[in-house]
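J.: Predicted model and sequence below, questions to follow.
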Amino acid sequence: MSTEQHVAPAEAQEPELFENPGTEEHRERLGDVDPRYAKANERLIALILAVSALASIGSIVAYVALPLEDLWSVRNSTLFLGLGLGIGMLGIGVAAIHWAKTLMSNVEYVEERHPQRSDDETRAVAADMMKHGVEDSGIGRRPLLKGAALGAVALAPLPYVVPLVANLGGDWNVGAFRHTLWGETPEEYSGRLPDGSLGRRLARDPEDTPIRATDVTNGSVFHVIPHGLNEHEHFYEEKAKAVVLMVRLDPDLLHEPEEKADWSYNGIVAYSKICTHVGCPVALYEQQTHHLLCPCHQSTFDMTDQAKVVFGPAKRPLPQLPIAVDDEGYLVARADFDEPIGPSYWERLQ
């Protein structure tokens, strides 16, 4: 018994090819046929670019004019600076899109792509097409748009550049990082030492209550601020520089050089909490090893040995706060830190 098999011709097995529909018929826009409409679009684009330029200038004015005195003023300055930056860059983008959609050529050009260099005739045709596109965009005939675009683009980077340049330079050693509130001794927040001098009292953070030496037990850890800090008008700025971590260790464990022998009190030592790597708060204390750890990049400091670096990217020990006890038994700072707090930098005096 045999079964006949019918095999379709090869032509019938090939998929049908779609006919190339080509490009859609070009439809002219109102601006292509009505010069008044094109002129209106040109003025609108120039207006958007002008708003962009004004926003960029406004952000610079906000940076210079608005004071940075408290949390609200910082927030307002940041708000207006951000609005200026955003509107400035957004205006350029919106103007570019509207320009392309309403004034530049929207004719579709089709060109076959070749893997090798085209012949000279084809290259000449392509160059002519490029020249035609530039001419068709009208950029040479629209000085208003050229001027507005150049002005907006030139002003847009300034809100980024001006704050950067304004904050460069200066000697940090004699500036903000060199001095903290520990060096200021208003009488209402200070205690009197046996030699008659005043020292800023150490207070708990955030309660701002003075600390007696008898309150600090062996192995205890205190987060410390200068007494009276909560009443300071520049609270956040000063706290960022003056925060201290204080612990009480066995005095026999301390390795103190002779010139710093009186910087601690019965095993109580106090060091800046600002990491000397990039300024993160160092606040993780390990009682068994007496190590202080920075959680950002794992720099580790030995509290028994002048807070020297034992691990991590930090290159300098934490600055020590010299402390003593006043005539009422409260812990006080005998002086400010002996060096600027915070990260290292090229101008720091060693």
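T.: Received it, and whenever you're ready, just let me know what you need.

J.: all contacts plus neighbour counts: C-alpha atoms, from now on.
T.: Fine.

J.: State the distance from residue 66 to residue 232.
T.: Plainly put, residue 66 is 20 Å away from residue 232 if you go by CA to CA, to the nearest Å.

J.: In terms of packing, which of these two has more residues around it?
T.: Taking other CA atoms under 10 Å, residue 66 and residue 232 do not tie; residue 66 has more neighbours (15 against 12).

J.: what's the burial count for residue 201?
T.: Neighbours of residue 201 (other CA under 10 Å): 31.

J.: For it, what is the enclosing helix or strand?
T.: strand 198-204 (DSSP states H and E).

J.: So which elements touch the very next helix or strand once past that strand?
T.: Next in sequence after strand 198-204, counting helices and strands by DSSP H and E, comes strand 221-226. Applying 3 or more CA pairs under 8 Å, 6 or more residues apart in numbering; DSSP states H and E, one finds that strand 221-226 makes contact with strand 198-204, helix 235-242, strand 244-248.

J.: Out of those, which is closest to residue 306?
T.: strand 244-248 (12.5 Å; CA to CA).

J.: can you give me the helices for the chain?
T.: 10-13, 30-33, 35-65, 71-102, 120-137, 143-155, 158-166, 235-242 (DSSP state H).

J.: which residues touch the fifth one?
T.: Just to be clear, that refers to helix 120-137. 103-105 (CA atoms under 8 Å, 6 or more residues apart in numbering).

J.: Flag every buried residue along that helix.
T.: 136-137 (16 or more other CA atoms under 10 Å).

J.: Between helix 71-102 and that helix, find me the angle.
T.: 120 degrees (axes from the mean of the first three to the mean of the last three CA atoms, to 10 degrees).

J.: Off-centre distance for helix 120-137?
T.: 46 Å (CA atoms, centre = their mean, to the nearest Å).

J.: same thing with the second one?
T.: Here the centre of mass of C-alpha atoms in helix 30-33, compared against the chain's by CA atoms, centre = their mean, lies 47 Å away.

J.: Pasting the second one now:
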Amino acid sequence: MSSQDIPEETLPSKQGDTREGAVTVKGDPFADPGLPPHEHRVQDIDERAAKRSERAVAFMFTLSMLATVGFIAAYLAIPIDKNIYVFPLGHISAMNFTLGLTLGVALFCIGAGAVHWARTLMSDEERIDERHPIEASPEVKAKVMADFAEGAKESAMGRRPLIRNTMFGALALMPLSALFLFGGLGPKPGTKLRKSKWAAGKLLVNQNTMQPLRPEDVQVGSLTFAMPQGMSEEDHDFQVQIAKAALMIVRLRPEDIKDKKELDWSVDGIVAFSKICTHVGCPISLYEQQTHHVLCPCHQSTFDLSDGGRVVFGPAGHALPQLRIKVNDKGYLEAMGDFAEPVGPAFWERG
């Protein structure tokens, strides 16, 4: 039997419902019950309790400020290589542990302070608004602005200057943590990008045989990879140094060399160029004997080793740096100095 079959006067009525927002419809057993009566918090009726909550929120914001200051102090004062024992983690970096702890406390206290403020001091009365079309009418817009103004008033920002000031202080100091973190992404390069392990008198060592090279070891059309004398794969910074010092050695016929400077810096057609592509720093390893071109396998930048290492194709921005070489008194190939320009991709400070 449906409700339509029951006389209307026998159905329960909602006329006696006093809850806020209750919809009273005679004969409807499923009417909207509305919201229960609002229960005031202790802070709403006791100003001393409200003051305690205010001090608690201010304490959390102040603690956030102190944690941010501690973060900066730890970053500046703790050596990067200092380790401490923390149970159950074991030995860990003192700086990383302190930075994580202070940053976590700073963020947590801002969030906890905001939540405690909202739960104890801001208005918690629930209100019912009828749904409205997506496009707001002028009346709705005016109501929104009025609600915003009332919300700002009920947040007690004006009447609670202690909370307001400490919150602004915590939010203002918090971004300083990011600034110090960005500064610690790595040491300033200084002149490291402009210098390599090559220097006057350094022998050219075959990277495969680890033996110094003589002119007769380099045949016309061959490609040989070399590194400076004194470097070893066992060196702790070998990968960093070889990334700048890796060398390509090619022997051309002197009459095939088009660039006069390249000819002057060569020995009987033996030319030495950086192996590092000037696009994004990939190692070059493909050589075309007939064209004297070398090809970067990463993005196909192509360089002409018979014409000063200039770019003939691809995204590379500038020519490969050439190393000036000579034959010493013992018949070995040696460098006459470092590369005349920085090796690898361009950077802001490059001239």
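T.: Nice, thanks for sending it over. Everything numeric here is computed off the predicted structure, so don't read it as measured data.

J.: Adding distance to residue 225 of structure 1 as columns, could you present the helices of structure 1 in TSV?
T.: Shown next, in TSV, are these (distance: least, CA to CA, whole Å):
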stretch	distance to residue 225 of structure 1
helix 10-13	86
helix 30-33	68
helix 35-65	30
helix 71-102	19
helix 120-137	65
helix 143-155	44
helix 158-166	31
helix 235-242	6
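
J.: nearest to residue 209 of structure 1, of those?
T.: Taking the helices of structure 1 one by one with CA to CA, helix 235-242 is closest: 15.0 Å.

J.: Would you mark the buried spots in the closest one?
T.: Neighbour count says helix 235-242 of structure 1 has 238-242 buried, by 16+ other CA under 10 Å.

J.: re earlier: so which of the helices of structure 1 comes closest to residue 269 of structure 1?
T.: That would be, of these and by CA to CA, helix 235-242, which comes in at 15.2 Å.

J.: so how much does that closest one differ from structure 2 once superposed?
T.: Mean deviation of helix 235-242 of structure 1 relative to structure 2 after superposition (mean CA distance after the TM-score superposition for structure 1): 3.8 Å.

J.: Show me what that helix is packed against.
T.: Checking 3+ CA pairs under 8 Å, 6+ apart, helix 235-242 of structure 1 ends up next to strand 221-226.

J.: In structure 2, what range does the strand it packs on match?
T.: Counting by TM-score structural alignment, strand 221-226 of structure 1 lines up with residues 223-228 of structure 2.

J.: Now do that stretch: everything it contacts.
T.: Residues beyond stretch 223-228 of structure 2 that count as contacts (CA under 8 Å, 6+ apart) turn out to be 197-198, 202-208, 218, 242, 245-251, 287.

J.: what's the average distance of that stretch to structure 1?
T.: Counting by mean CA distance after the TM-score superposition for structure 1, stretch 223-228 of structure 2 comes out at 2.3 Å.

J.: What is the neighbour count of residue 46 of structure 2?
T.: So residue 46 of structure 2, with other CA under 10 Å, has 10 neighbours.

J.: separation between the most centrally placed residue in structure 2 and residue 76 of structure 2?
T.: By CA atoms, centre = their mean, the mean C-alpha position of structure 2 lies nearest to residue 182, the distance being 8.1 Å. Per CA to CA, residue 182 of structure 2 is found 13 Å from residue 76 of structure 2.

J.: hey, where'd the strands end up in the stretch 251-351 of structure 2?
T.: In the stretch 251-351 of structure 2, the segments counted as strands under DSSP state E, counting those that start in this stretch are 270-274, 286-288, 293-295, 302-304, 310-313, 325-327, 333-335.

J.: Let's have those in JSON lines, adding distance to residue 162 of structure 2 and mean neighbour count.
T.: Listed next are those as JSON lines, based on distance: least, CA to CA, whole Å; neighbours: other CA atoms under 10 Å:
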{"stretch": "strand 270-274", "distance to residue 162 of structure 2": "64", "mean neighbour count": "25"}
{"stretch": "strand 286-288", "distance to residue 162 of structure 2": "70", "mean neighbour count": "15"}
{"stretch": "strand 293-295", "distance to residue 162 of structure 2": "67", "mean neighbour count": "21"}
{"stretch": "strand 302-304", "distance to residue 162 of structure 2": "66", "mean neighbour count": "24"}
{"stretch": "strand 310-313", "distance to residue 162 of structure 2": "65", "mean neighbour count": "16"}
{"stretch": "strand 325-327", "distance to residue 162 of structure 2": "73", "mean neighbour count": "20"}
{"stretch": "strand 333-335", "distance to residue 162 of structure 2": "70", "mean neighbour count": "23"}
